[in-house]
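K.L.:
Here you go, sequence then predicted model.
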Amino acid sequence: MLRLRTCVLDHLISSPATSPVSSLHRLVSAAALAVSPNPSFAVEEYLVSTCGLTRSQALKASAKLSHLKSPANPDAVLALLAGLGLSTTDIAALVARDPLLLCAQVEKTLAPNVAGLTGLGLSRSEVARLASIGPERFRSRSIVSKLHYYLPLFGSSEYLLRALKRNFYLLSADLDDVVKPNVAYLQECGLGACDIAKLCSRQPWIVTANLERVQAMVECAENIGVPRASGMFRHALHAVAFLSEDKIAARVNYLKNTFSWTDAEVGMAVSKAPTVLARSKESLQRRSEFLISEVGLEPVYIAQRSEIIGHNLEGRLRPRYYAVKFLKENGLLKRDPNYSTVFKISEKAFRKKFIFPHKEAAPHLTEDYDAACKGDVPTNFRFT
């Protein structure tokens, strides 16, 4: 019987389903008909030989499955997971994480969930990702209604799946008592649907926190000099989310000392680019040394254009500085560059303005700049 069951599952797993719903029903029916109740069913052996768990994983998981007397329901669950396109390795990981998934009712819960999720526009592979992220919630009947609310909020299934990977509590939080009041409050603060979607994609915990905590975050954002009406308000919320006032004060003080800013200058810098508060001390120190000591920018200049600090140091700031420095030293620039513009413009615009016009005078400039963008900054850009 074990051999028959294994052969059926191997066939199911190796044969991709062509229709997300009808094929799943065929897979479930095939798995259910292939076996009959077995009073001597050994759960631990089943987990190893059929589900692919290690012996230690199976021993731990079997403690939650001692009531199982037949492989019929587990086989149907495995068939459904295989029908979603999950590999044997993926399925083993799911079962090890949530052994009770094997006890979920396929016809009453899992199959309707799959049908409901695909009906919301999720692809079969996205449903599989959802199951992999949180099998505990995948076997809950509320998952379809939760995604029915979250999909418009996040704007796309991709954004939602990314957020769920960071905070799967989104699917267990109470919508009416927790999530919706938080979203309504953020809307009252002037955030539009797009702003809330972007904020939640990076900080999904915001909508599952208690309302008082969200209100405290808004107050912190305003206290660092970013009013609700500002276009930077969303970024300010992201920066101060779940930070205490003491920690925010400590980070502001570190910025002030690292960039040699006055109280007014650090206030200006944070209000213009609040995400600098979220950067590590090492990251800030390296940028300070580069911008002040190497590029030669004045602290007040940086404070007035603090978005510079948010750019990638090795992949953007250094390569562009060295390219412009090369052009300047070789008389290829008519006037001194505005480094705020140099660092801020898009990559396409930078190449059009500073690289392409000098191909003849500096034939190796493109090659050297490309190398610098990959982290291999030449000692001196070659001129001839």
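P.N.:
That came through, no problem.
K.L.:
going forward, measure contacts and count neighbours with C-alpha atoms only.
P.N.:
Noted.
K.L.:
What lies in contact with stretch 287-299?
P.N.:
Outside stretch 287-299, the residues that touch it by C-alpha atoms under 8 Å, 6 or more residues apart in numbering are Thr258, Phe259, Ser260, Trp261, Ile309, Leu313, Tyr321.
K.L.:
Dump those residues to a markdown table, plus neighbour count.
P.N.:
Output for the contacts of stretch 287-299, formatted as a markdown table (neighbours: other C-alpha atoms under 10 Å):
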| residue | neighbour count |
| --- | --- |
| Thr258 | 17 |
| Phe259 | 22 |
| Ser260 | 17 |
| Trp261 | 20 |
| Ile309 | 22 |
| Leu313 | 18 |
| Tyr321 | 18 |
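K.L.:
Could you verify my assumption that Gly315 touches Tyr369?
P.N.:
No. Counting by C-alpha atoms under 8 Å, Gly315 stays clear of Tyr369, with 10.5 Å between them.
K.L.:
Looking only at neighbour counts, state which of those two leads.
P.N.:
Shown here are Gly315 and Tyr369; by other C-alpha atoms under 10 Å, Tyr369 has more neighbours (21 against 14).
K.L.:
Use this one as the comparison:
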Amino acid sequence: MRGSYNKNLFLYHLTVITRTSSPSFLIPSPSSIFRAPNYATVTETLENQSFTVNYLVNNCGFLPDSALHASKYVLFKTPEKPDSVIALFRSFGFSDLQIHNVIRKKPRILVSKPKETILPKLEFLTSKGVSKSQLARLIDLNPQILQRSLEKHLIPTFDLLNNFIRSEERTIASILHSVQILTSATSHRNINLLVDLGVRERSLARLLCHWPWLLLFNSKDLKSMVDEVIKMGVDPSKANFVPALYAKLLPKSMWDRKVELYKSFGLTDDNIREAFVKHPFCMLKSVQKIEACIEFFVKELGWKPVDVTNYPVLLSLNLEKRLVPRAAVLKILMANGVIKSCRHLLAYTVSEEMFFKKYVNRGKDQAPELLKLYREKMNLPVMDSKLMS
């Protein structure tokens, strides 16, 4: 049977060769770079490929075409290794779909030595507080973690991130927020780049907690963005530098649209730049939010547009739940002579408890309706006892 198979295989290759337009390939000369195929090796490879394809289809949920494609990258002739890899994943709570995804992305994982190469990495992550469900999701999204060196890359990278964040729980959250950060080499270079520019540890911790994927940018591109933000006047040592860096990632069309909106209120390029330097989030709010906030202060309270952009943090506050209710209180206080103007920035930025004590309680004797008004504006059935105290 084997002899018949080899003979048919030989005849097939001979047929392919004889169809070529160059007869010189039929009998390679001794000095030719072409060699006659080793049919024993070819036969074994095809058999292994057939076994691998069947295994991937029957044990890993692959479709035949996908299994055939994966078999270009991994071959095995017995089920022991792949069985042990799959069993290890299942012992950590991986679902069949997650196992399929990991193998589809990195087929060679199936011929790993699970106890030597996979288990230590899974144990390291769980030792840092990664739950089984988080672990399965993390490896599903970035199976390259299992191919990186534990001692030379994963541990040093985790420690580097944790040195800034100073909380293993939040470091894990950062990694889950941007799963490539644990395996990317650029994150190290970009952190060093930002540190060298004078970005504070606290700012880097903020970046890692909220926008860790910024560190995955090509270092040259990140440096270009950093230079642009610095040119606008944002100091790398200030807390607003990282949000400014994030804001500059807005598509140019969106950035330009917001600039035009600000200009429609009579603001100049310098007004807009100064607002951005003070509070970069003023360029991250939606066009609708920016327009509604400026119109509220201008039409309802008589401010000039530049008064709003002089305190651009106002554009980040909730219009319905904070600005409108507090402005209503200030209006009554001003009408009763308690305050001279509604332009109290502090009134809009302090905590709820502090606002109640400083403004609502302060004017309740002159304007008894303040409590009722504020409760209605805030949509509160009763006034919180903490506020009343």
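P.N.:
Happy to help now that I have it. Source: prediction; values computed, not measured.
K.L.:
thinking again about what came up before, among the contacts of stretch 287-299 of structure 1, pick out the one closest to Val95 of structure 1, please.
P.N.:
The shortest approach to Val95 of structure 1 among those belongs to Leu313, at 42.6 Å (C-alpha to C-alpha).
K.L.:
Who's the closest spatial neighbour of the equivalent of the closest one over in structure 2, skipping the chain neighbours?
P.N.:
Residue correspondence to structure 2 (TM-score structural alignment): Leu313 of structure 1 is matched to Leu319. Closest residue to Leu319 of structure 2 apart from its sequence neighbours, by C-alpha to C-alpha, 6 or more residues apart in numbering: Cys293 at 6.7 Å.
K.L.:
repeat for Val95 of structure 1
P.N.:
Leu101 (6.6 Å).
K.L.:
Relative to Leu161 of structure 2, how far out is Arg170 of structure 2?
P.N.:
Here the distance between Arg170 of structure 2 and Leu161 of structure 2 works out to 10 Å (C-alpha to C-alpha, to the nearest Å).
K.L.:
ok, those two, which is more surrounded?
P.N.:
More crowded of Arg170 of structure 2 and Leu161, by other C-alpha under 10 Å: Leu161, with 27 against 16.
K.L.:
before we move on, back to that, report the two of the contacts of stretch 287-299 of structure 1 separated the most.
P.N.:
Trp261 and Tyr321, at 22.8 Å, using C-alpha to C-alpha across the contacts of stretch 287-299 of structure 1.
K.L.:
Was I right to think Ile109 of structure 2 contacts Ile103?
P.N.:
Yes. Contact status for Ile109 of structure 2 versus Ile103: in contact at 6.6 Å, counting by C-alpha under 8 Å.
K.L.:
Now do the same for Asp235 of structure 2: helix, strand or coil?
P.N.:
Assigned with DSSP: H, G, I helix; E, B strand; the rest coil, Asp235 of structure 2 falls in the coil class.
K.L.:
could you list every residue that touches it?
P.N.:
So Asp235 of structure 2 contacts Phe241 (C-alpha under 8 Å, 6+ apart).
K.L.:
same question, Asn218 of structure 2
P.N.:
Thr186.
K.L.:
what about it, distance to Ala347 of structure 2?
P.N.:
43 Å.
K.L.:
do the same with Arg148 of structure 2
P.N.:
52 Å.
K.L.:
out of the two, which sits in the busier spot?
P.N.:
Ala347 (21 against 17).
K.L.:
Need the counterpart of the more buried one in structure 1.
P.N.:
Checking TM-score structural alignment: Ala347 of structure 2 goes with Val342.
K.L.:
can you tell me the mean distance of the host helix or strand of its match from structure 2 after alignment?
P.N.:
Per DSSP states H and E, Val342 of structure 1 falls inside helix 339-344. On superposition with structure 2, the mean distance recorded for helix 339-344 of structure 1 (mean C-alpha distance after the TM-score superposition for structure 1) is 2.2 Å.
K.L.:
who's in contact with that helix?
P.N.:
Contacts for helix 339-344 of structure 1 (C-alpha under 8 Å, 6+ apart): Arg305, Ile308, His311, Arg316, Leu317, Arg320, Tyr321, Phe350.
K.L.:
Would you format the residues you listed as JSON lines with distance to Glu245 of structure 1 included?
P.N.:
Shown next, in JSON lines, are the contacts of helix 339-344 of structure 1 (distance: C-alpha to C-alpha, whole Å):
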{"residue": "Arg305", "distance to Glu245 of structure 1": "25"}
{"residue": "Ile308", "distance to Glu245 of structure 1": "25"}
{"residue": "His311", "distance to Glu245 of structure 1": "26"}
{"residue": "Arg316", "distance to Glu245 of structure 1": "32"}
{"residue": "Leu317", "distance to Glu245 of structure 1": "31"}
{"residue": "Arg320", "distance to Glu245 of structure 1": "37"}
{"residue": "Tyr321", "distance to Glu245 of structure 1": "36"}
{"residue": "Phe350", "distance to Glu245 of structure 1": "39"}
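K.L.:
Assign Val338 of structure 2 to helix, strand or coil.
P.N.:
coil.
K.L.:
Roughly how far does it sit from Ile230 of structure 2?
P.N.:
44 Å.
K.L.:
same question, Pro280 of structure 2
P.N.:
13 Å.
K.L.:
for Leu345 of structure 2, same thing?
P.N.:
Counting by C-alpha to C-alpha - Leu345 of structure 2 and Ile230 of structure 2 are separated by 28 Å.
K.L.:
the more surrounded of these two?
P.N.:
Ile230 (16 against 12).
K.L.:
How about the counterpart of that one in structure 1, nearest residue that isn't a chain neighbour?
P.N.:
Under the alignment by TM-score structural alignment, Ile230 of structure 2 pairs with Glu222 in structure 1. Excluding its sequence neighbours, the residue lying closest to Glu222 of structure 1 (C-alpha to C-alpha, 6+ apart) is Arg228, at 7.0 Å.
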